[in-house]
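Novice: Sequence first, predicted model second:
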Amino acid sequence: MSPARAVAEFARFLRTETTGGLILLAATAVALVWANSPLAPAYEALRDFRLGPEFLHLNLALGDWAKDGLLALFFFVAGLELKRELVVGELSRWRQAVLPVIAAIGGMVVPAALALSIAWGTPEVDSAWAIPVATDIAFALGVLALTASNLPSSARVFLLSLAVVDDLGAILVIAILFTSSFNLIAAAIAAVALGLYAFLQHKRVRTPWLYVPLALITWVAVHSAGIHATIAGVALGLLTRVREDEGEEESPAVRLEHRLQPWSAAVAVPVFALFAAGISVNGDALSTVFTTALPLAVLIGLVAGKFVGIFGASLLAVKLRVAEKPSGMSWRDVAALSVLGGVGFTVSLLIAELALPGEAAEVAKAAVLIASAIASLTAAVLLLRRSRVHAKAA
């Protein structure tokens, strides 16, 4: 892949995710207004309306179809992006990859440790500690694009690479923590379908008439196996070929990203947010967030834990000469991006729904929304100031 083409691909990805972030924000606003209006019963009835056959446990509520089905598309695109970054992108070169990788690990470990220490002793803490580990790539890139036009391009590369590694960590958490009763036969069917998908990729087969049914079989088998169905999307993305052959205009991974990225950013994630973000917001709910250990752990984990983890790990890695600071960026730039890492949203909401029952999940989701708002607004102010500094220097 030529440098010019790689830059064009990266710019296209940023534009799509920025647009997706704005649509995601609109869907969240609609959900909050709808769920707190006189039409709230209609919202709950729509979210809980069941659809699908009982066979293979597919009689799901619409909210579950969004969580298990539509988010599989989001994670498939994330898997494609991760595979491309690992093979031909920023994460394929050690010197460029090591800092965002270390920063992402710090940005997962510190929030989890903070959440565990604050909520220690509460019944749900054994899995709820995972809620603040994720950074929402669409929101984060959207805020960055709107507020930091004069920052060096290395800032966007750092944030994107960090978010990709962060997504991988969140995927592993979901796979390990939220695999319920394991169905060996369904898992075997999923493994065979994935193996056939990989074989067809190796043989350069291009027809969607084989890949679409294989993808559906994989999703159903993973869901029936007791593994969270979004893992099917990640697995398929990671098995997709990212290097184009001689005479091939673009690789399958790039072609699929072109076609599916808009659907993921403009449909899959916003519809999930529409059903996930519709929580009751009143004085009692807000006071619960700030006075109860578990939601407070989520809030502090995202706002403070992400900043300390990302910035602290980055500073330590550079001081120990394990990694290099991104070119053109100061430590204040890194600090502003670290604050932006506290925008959890999509994956944090998903983990909250998977980890907690009923009312506890609603309160935890309220904490995620408040934390994401605090992090995004604080980061926006800091990034605007840093952008003006870079503009004056230029």
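Specialist: Arrived safely, thanks for sending. Residues are numbered from 1 along each chain as shown.

Novice: When you work out contacts or count neighbours from here on, use the C-alpha atoms and nothing else.
Specialist: OK.

Novice: Look up the closest residue to residue 371, ignoring the ones flanking it.
Specialist: With CA to CA, 6 or more residues apart in numbering as the measure, residue 299 is the residue that lies nearest to residue 371, at 5.2 Å, once sequence neighbours are left out.

Novice: tell me the contacts of that neighbour?
Specialist: Under the criterion of CA atoms under 8 Å, 6 or more residues apart in numbering, the neighbours of residue 299 are 132, 367, 368, 370, 371.

Novice: Check which helix or strand the second one maps to.
Specialist: Per DSSP states H and E: residue 367 is located in helix 358-393.

Novice: In terms of secondary structure, what does that helix contact?
Specialist: In this structure, helix 358-393 makes packing contacts with helix 137-147, helix 283-291, helix 293-300, helix 331-340, helix 346-355, judged by 3 or more CA pairs under 8 Å, 6 or more residues apart in numbering; DSSP states H and E.

Novice: here's the one I want to compare it with:
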Amino acid sequence: MRKRHFIIAGKTASMDQWGSLMMIGACGVALLWANTPLRPFYDLVHHTPLSISLGGFSLEKPLVVWVNEGLMAFFFLAVALEIKREILEGHLSAQRQIFLPAFAALGGMVVPATLYLLINGNNPEFSRGWPIPTATDIALSLGVLSLFGRRVPVELKLFLASLAIFDDLGGILIIVLLHGGHLSLNVLAVTVLGLVTLFFLNRFDVTHASLYIVIGIFLWAAFQDSGIHPTLAGLMVGAALPLRLHKDGVYVPLHFVERGLHPWVTFFIVPLFAFFNTGIVLADFTFSQLLVMPSLGIVAGLVVGKPLGIFSFAWLAHMSGIARLGSHVTWRLVFGVALLGGIGFTMALFLNALAFPHNGNPETGRMAVLIGSLLSAVIGSVWLHVHLPAKQSEDQSDELPAERMGQPEMTDGEITNGETT
């Protein structure tokens, strides 16, 4: 069974690596397209209006907004499903395995945000971009780490993956707190009705995942023009989908939706988001712009703040006795992973679009995210190449456990049953 367990994990890891390559390719295509005489066609695709009408309800937005607010709702649904599964039955369900990555993730958000505010805090317009350097892209960071193959201890992979999950949870809280909007009575009533419906669907063991999705679409439509970012609808659905059932059976809605959604998010939604958000005109950008606000704060937060925050908070957790390093992990390797934590990309680009939604300087922020992520990837790779052991220990597997890589652990024909959550 363990062998099958690792085969599943390997397939999922390979899927994420190919997805990372597609995302990088989409960035390259967007940059190339935006810096050739074909730029007007990129703008045409970018701003093409798309409308949906149903009865008296009508919604028209540019294509880029449909991607950032519509498709990304499914991205956050996938993130919420992974966080819930990991906390309830995955690697993070054991308390002793939570504290080190949790403290590291906290430091990886507090320190870069503080560094950003030290640089940009005097400018009210730029200061709202402090969440941008707090993000870690789990797919790209794990993809870079996987390039070292069997040299990487499995505990180090688990540390980075768990760190990125807590980082995503922090990003979600930032979005909820800063972009939750001001509810009108009508929107408040609709939101409460949707949440109550999701709660009772969960409590009464309703297993039809389509019902949860329909409620999520209903909430997404209600959030339009309300001040609440529509992607929060995906988070609500992810939190409500049941993971365990009272009755016997192999169908678990959370597992079913996560498996079905993962390829779409990996190979379609994230690359498309990257394509629509990285078409930067390089002729309008100079290196000196990285040395001024807010770009300097973003790059410094990702390249300097992230590793310092992750490493220092993990070290403090260890020294205080709250957490311990794995037997095959050294502090030099932790610092290498902390450097990779500065690969922000997907979530950082999304937070940049939220912080600078109009013409403030979203393009400068996007370039800063790209450069900061690239520098973090290069510096982290060089550091790990120097400090990783020449060969992995014999008792270490070269694959992550299946539940950590996006696949719940399964036995032949059965799934653990328990209370609905």
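Specialist: All right, it came through fine. Only a predicted model underlies this, so the values are computations on that prediction, with no experimental measurement involved.

Novice: one step back: report the buried members of the contacts of residue 299 of the first structure.
Specialist: Among those, those buried by neighbour count (16 or more other CA atoms under 10 Å) are 132, 367, 368, 370, 371.

Novice: For residue 155 of the first structure, see how far away residue 305 of the first structure is.
Specialist: Applying CA to CA, to the nearest Å, one obtains 20 Å for the distance of residue 305 of the first structure from residue 155 of the first structure.

Novice: swap that for residue 138 of the first structure, please
Specialist: Going from residue 138 of the first structure to residue 155 of the first structure by CA to CA gives 15 Å.

Novice: Look at the two and report which has more neighbours.
Specialist: More neighbours surround residue 138 than the other of residue 138 of the first structure and residue 155, with 27 against 19 (other CA atoms under 10 Å).

Novice: contacting residues for that one?
Specialist: Contacts for residue 138 of the first structure (CA under 8 Å, 6+ apart) come out as 17, 18, 20, 21, 265.

Novice: Let me know the closest of these to residue 76 of the first structure.
Specialist: residue 265 (12.0 Å; CA to CA).

Novice: can you count the residues close to that closest one?
Specialist: For residue 265 of the first structure, using other CA under 10 Å, the count is 24.

Novice: Counterpart of it over in the second structure?
Specialist: Alignment note (TM-score structural alignment): residue 265 of the first structure maps to residue 266 of the second structure.

Novice: surely its match meets residue 19?
Specialist: Yes - applying CA atoms under 8 Å, one finds residue 266 of the second structure in contact with residue 19, separated by 5.1 Å.

Novice: Mind picking the two most distant members of the buried ones among the contacts of residue 299 of the first structure?
Specialist: 132 and 370 (12.3 Å).

Novice: Leaving out chain neighbours, which residue sits closest to residue 19 of the first structure?
Specialist: The shortest distance from residue 19 of the first structure to any non-neighbouring residue, by CA to CA, 6+ apart, is to residue 142 (7.1 Å).

Novice: Number of residues surrounding that neighbour?
Specialist: Each residue near residue 142 of the first structure was counted by other CA under 10 Å, and the total is 22.

Novice: That one reaches residue 25, doesn't it?
Specialist: No - with contacts counted by CA under 8 Å, residue 142 of the first structure stays clear of residue 25, the gap being 9.8 Å.
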